[in-house]
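**Q** Kindly return the folded structure for what I paste below:
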Amino acid sequence: MDDFTIPQNWAHYSAADHAVWKTLFERQTAMLPQLACREFVEGMHALPLNAETIPDFAALNDVLKPRTGWQVVAVPGLVPDEVFFEHLAHRRFPSGNFIRGADQLDYLQEPDVFHDVFGHVPMLMHPVMADFIQLYGEAGLRAQRIGKLTELARVYWYTVEFGLVKEQVQGASGAEEALRIYGAGIASSFTESGFAVQSPSPHRIGFDLERVMRTHYRIDDFQECYFVLDSLDCLLDLARIDFDPVYERLNSGPNYAPGDVLPGDKVFQRGDRAYVRAQVTASV
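**A** Sure, this is the predicted structure:
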């Protein structure tokens, strides 16, 4: 099977490419220490990342691989599901080797080197996320064989890409609980970083596996709902469960829209959905 890997060709990046990276990097590194979980921020600082140049994957791997056994491999863009899961199952994170144009700073349909490296790799420095994503790759290969990939993909979306986690922070009156970013889709987005944890619009709901696997998501705009882990350690508990009984239950029963709030949900914030209403009004 073709693994779709290609050389990064770091020397081929243009001055304009590096300038786009610089803009994206400086925006996020100014914002995320106040919004992202400490594990993300620590991973970001521990890696050979800087504002001036797009990272060289070989230099990243020199730090990443001894830490958690992961390595970044270059691919030309999105790869087939089976290829993606095979890479993850063997601790290889596929990253696009291209970067968006200066006119696409805030939205890109296909993940580029900034999303893949800046968004994902800092969390791969953390042993819990490192183990979780490998186990997810193994689970993805099986889910594909038994026709449950749609449901399992929702777990990745609402954790690795758009997950929030509770964290104790120091407030004006002492330690307090705050919600922090660990998902790469948020951490690599200037506009969604603030929206995910500060806007009154989206719902923020405690993570429940079956609830998540029944919940659709947005691929074209901000999320209407973010699911919150009690701690990153919950990811390993999640990855090690027997999915078969869950898959069996998912054969019947409802699926949920992204904006639904259910009676049994643990609600950290019931959003006012102002952003969604504004988008609907603008489209009329």
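**Q** going forward, measure contacts between C-alpha atoms and count neighbours the same way
**A** Will do.
**Q** quick one: the strands in the chain?
**A** Taking DSSP state E as the test, the strands found in the chain are 71-75, 92-96, 164-171, 174-181, 203-206, 225-229, 267-269.
**Q** Export those strands as a markdown table, with columns for mean neighbour count.
**A** Below are these laid out as a markdown table (neighbours: other C-alpha atoms under 10 Å):
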| stretch | mean neighbour count |
| --- | --- |
| strand 71-75 | 21 |
| strand 92-96 | 24 |
| strand 164-171 | 18 |
| strand 174-181 | 17 |
| strand 203-206 | 22 |
| strand 225-229 | 25 |
| strand 267-269 | 15 |
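**Q** among these, which is nearest A15?
**A** Closest to A15 of these is strand 92-96 (C-alpha to C-alpha; 18.2 Å).
**Q** got the angle between that closest one and strand 71-75?
**A** Here the directions of strand 92-96 and strand 71-75 differ by 40 degrees (axes from the mean of the first three to the mean of the last three C-alpha atoms, to 10 degrees).
**Q** Of all the strands of the chain, which one is nearest Q144?
**A** Nearest to Q144, of these and by C-alpha to C-alpha, is strand 92-96 at 18.7 Å.
**Q** Can you tell me what sits against that closest one?
**A** 5, 70-78, 84, 87, 111-113, 116-117 (C-alpha atoms under 8 Å, 6 or more residues apart in numbering).
**Q** Mind listing what's buried along stretch 78-94?
**A** Using 16 or more other C-alpha atoms under 10 Å as the burial criterion, the residues of stretch 78-94 that qualify are 79, 82-94.
**Q** Among these, name the ones in helices.
**A** When DSSP state H defines the helices, the subset of the buried residues of stretch 78-94 inside them is 82-89.
**Q** who's in contact with L236?
**A** By C-alpha under 8 Å, 6+ apart, L236 lies in contact with 128, 131-132.
**Q** Also this sequence, please, to line up against the first:
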Amino acid sequence: MAHADLTRPDGTAEDWTIPQDWTAYTAEEHATWDRLFERQARMLPGRVTPEFMEGLDVLRLTKPGIPDFEELSERLMKATGWQVVAVPGLVPDDVFFEHLANRRFVAGSFIRTPGQLDYLQEPDVFHDVFGHVPLLAHPVFADYMQAYGIGGQRAAKLGAIERLSRLYWYTVEFGLVRSGNERKLYGAGIVSSYTESVFALDDPSPNRIGFDLKRLMRTKYRIDDFQQNYFVIDSFEDLLDQTLNTDFEPLYAALEDEPDIEIEAILPTDLVYTRGTQAYARAKAAE
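**A** This next block holds a predicted model:
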């Protein structure tokens, strides 16, 4: 939801929040949410981390229609002290980090049209609420998100937002987690997408690599299609532990002298779960 250079639209508060105006949603918009929800809820069990499904139940997101942020925030506050606030769309980095650092998750209030069910470039209410919010009911992941917000505020002062944004991309948006001998989905960009929910786990094309903080922060990513790499964490507890116990300032300094890693590269030091064929990305590039 963050972007470096934006102008605050008229009608927004200084923190970029707006009223959700839940009563203004049309029957068609609620029906679009229900269609998206039903499709994902049918295919995710067994593929997504169990904590996500538990969050859907705890927050009563199974109730039909676009959630009312006020009601949702009441339940989320009881679970982990978080709340959901509406914003008009993408927000500046400093605004995004400030909200996360104070346990407020910013969510777009608009919903995609029926013709955009499978791909939407700007995050809408389905991506933000269905994709992100269930795991905010999990105490450890909720703490990680707050830690990321605080880390983002520090990164901004150090001129290192691009490095830190890769951590968000490859964990919060497109992360996989180990579950015994299997891997499960947890990133919001995957779990809110029917097609990528299949691609990320089943397709032979992408690399699936063990999580390594420094390696990840050197790795480029793509915003226009399926990912070519997925990084696999051991657990949410380990992800939080590494985030809290890493001194990022010297890490950023060390990375200044390191070249970026191309998206499809496999390094000799990587823990490789799947060495992808990259067939999908190469076929798209040849079109």
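**Q** before we move on, the earlier item: so which of the strands of structure 1 comes closest to T150 of structure 1?
**A** With C-alpha to C-alpha as the yardstick, what comes closest out of the strands of structure 1 is strand 225-229 (17.6 Å).
**Q** Which residues outside that closest one are in contact with it?
**A** For strand 225-229 of structure 1, using C-alpha under 8 Å, 6+ apart, the contacting residues are 158-159, 162-166, 179, 196, 202-207, 212, 258-259.
**Q** let's see it at 7 Å
**A** 158, 162-166, 202-207, 258-259 (C-alpha atoms under 7 Å, 6 or more residues apart in numbering).
**Q** List just the nearest of the residues you listed to R273 of structure 1.
**A** P202 (5.9 Å).
**Q** What is the equivalent residue in structure 1 for L90 of structure 2?
**A** Aligned by TM-score structural alignment, L90 of structure 2 pairs with L78 of structure 1.
**Q** how close does its match get to F57 of structure 1?
**A** 18 Å (C-alpha to C-alpha, to the nearest Å).
**Q** All the helices of structure 2, in order from the start?
**A** So, for structure 2 - with DSSP H - the helices run 27-43, 50-58, 69-80, 93-101, 125, 139-158, 161-168, 188-191, 194-202, 213-218, 236-244, 248-255, 279-286.
**Q** so the shortest one aligns onto which residues of structure 1?
**A** Alignment note (TM-score structural alignment): helix 125 of structure 2 is matched to residues 113 of structure 1.
**Q** Go through the buried residues of stretch 78-94 of structure 1 and name the one nearest S14 of structure 1.
**A** Within the buried residues of stretch 78-94 of structure 1, proximity to S14 of structure 1 (C-alpha to C-alpha) peaks at P94, which comes in at 21.7 Å.
**Q** when you align them, which residue in structure 2 goes with that closest one?
**A** Alignment note (TM-score structural alignment): P94 of structure 1 maps to V106 of structure 2.
**Q** With V267 of structure 1 instead?
**A** Match for V267 of structure 1 (TM-score structural alignment): V272.
**Q** A139 of structure 1 too?
**A** Counting by TM-score structural alignment, the partner of A139 of structure 1 is G151.
**Q** From L201 of structure 2, how far off is the match of V267 of structure 1?
**A** Distance of V272 of structure 2 to L201 of structure 2, given as C-alpha to C-alpha: 14 Å.
**Q** Against S193 of structure 2, how distant is the residue nearest in space to the middle of structure 2?
**A** Compute the mean C-alpha point of structure 2, and by C-alpha atoms, centre = their mean the closest residue is E173, 2.5 Å away. For E173 of structure 2, the distance to S193 of structure 2 (C-alpha to C-alpha) stands at 11 Å.
**Q** what's the answer for R183 of structure 2, then?
**A** Following C-alpha to C-alpha, the distance that separates R183 of structure 2 from S193 of structure 2 is 17 Å.
**Q** likewise V177 of structure 2?
**A** Distance from V177 of structure 2 to S193 of structure 2, by C-alpha to C-alpha: 17 Å.
**Q** How about P134 of structure 2?
**A** 15 Å.
**Q** So if I had to pick from the two, which one is more boxed in?
**A** P134 (24 against 21; other C-alpha atoms under 10 Å).
**Q** Structure 1: which residue goes with that one?
**A** Match for P134 of structure 2 (TM-score structural alignment): P122.
**Q** Once you drop chain neighbours, what's closest to its match?
**A** G43 (4.2 Å; C-alpha to C-alpha, 6 or more residues apart in numbering).
**Q** Next: Y107 of structure 1.
**A** S189 (8.0 Å).
**Q** on that earlier part again, of the strands of structure 1, which approaches E26 of structure 1 most closely?
**A** Closest to E26 of structure 1 of these is strand 174-181 (C-alpha to C-alpha; 17.5 Å).
**Q** Residues contacting the closest one, please?
**A** Under the criterion C-alpha under 7 Å, 6+ apart, residues 35-37, 163-170, 187, 197 lie in contact with strand 174-181 of structure 1.
**Q** Of those, which is the nearest to R277 of structure 1?
**A** For those, the nearest to R277 of structure 1 is V197 (18.9 Å; C-alpha to C-alpha).
**Q** Let me see the contact set for the closest one.
**A** 179-180.
**Q** which residue in structure 2 lines up with it?
**A** By TM-score structural alignment, V197 of structure 1 lines up with L201.
**Q** so how far is R208 of structure 2 from that match?
**A** From L201 of structure 2 to R208 of structure 2 the distance is 9 Å (C-alpha to C-alpha).
**Q** can you count the residues close to R218 of structure 1?
**A** Count around R218 of structure 1 with other C-alpha under 10 Å applied: 12.
**Q** Show me what it aligns to in structure 2.
**A** Using TM-score structural alignment, the equivalent of R218 of structure 1 in structure 2 is R222.
**Q** repeat for P48 of structure 1
**A** Using TM-score structural alignment, P48 of structure 1 sits opposite R60 in structure 2.
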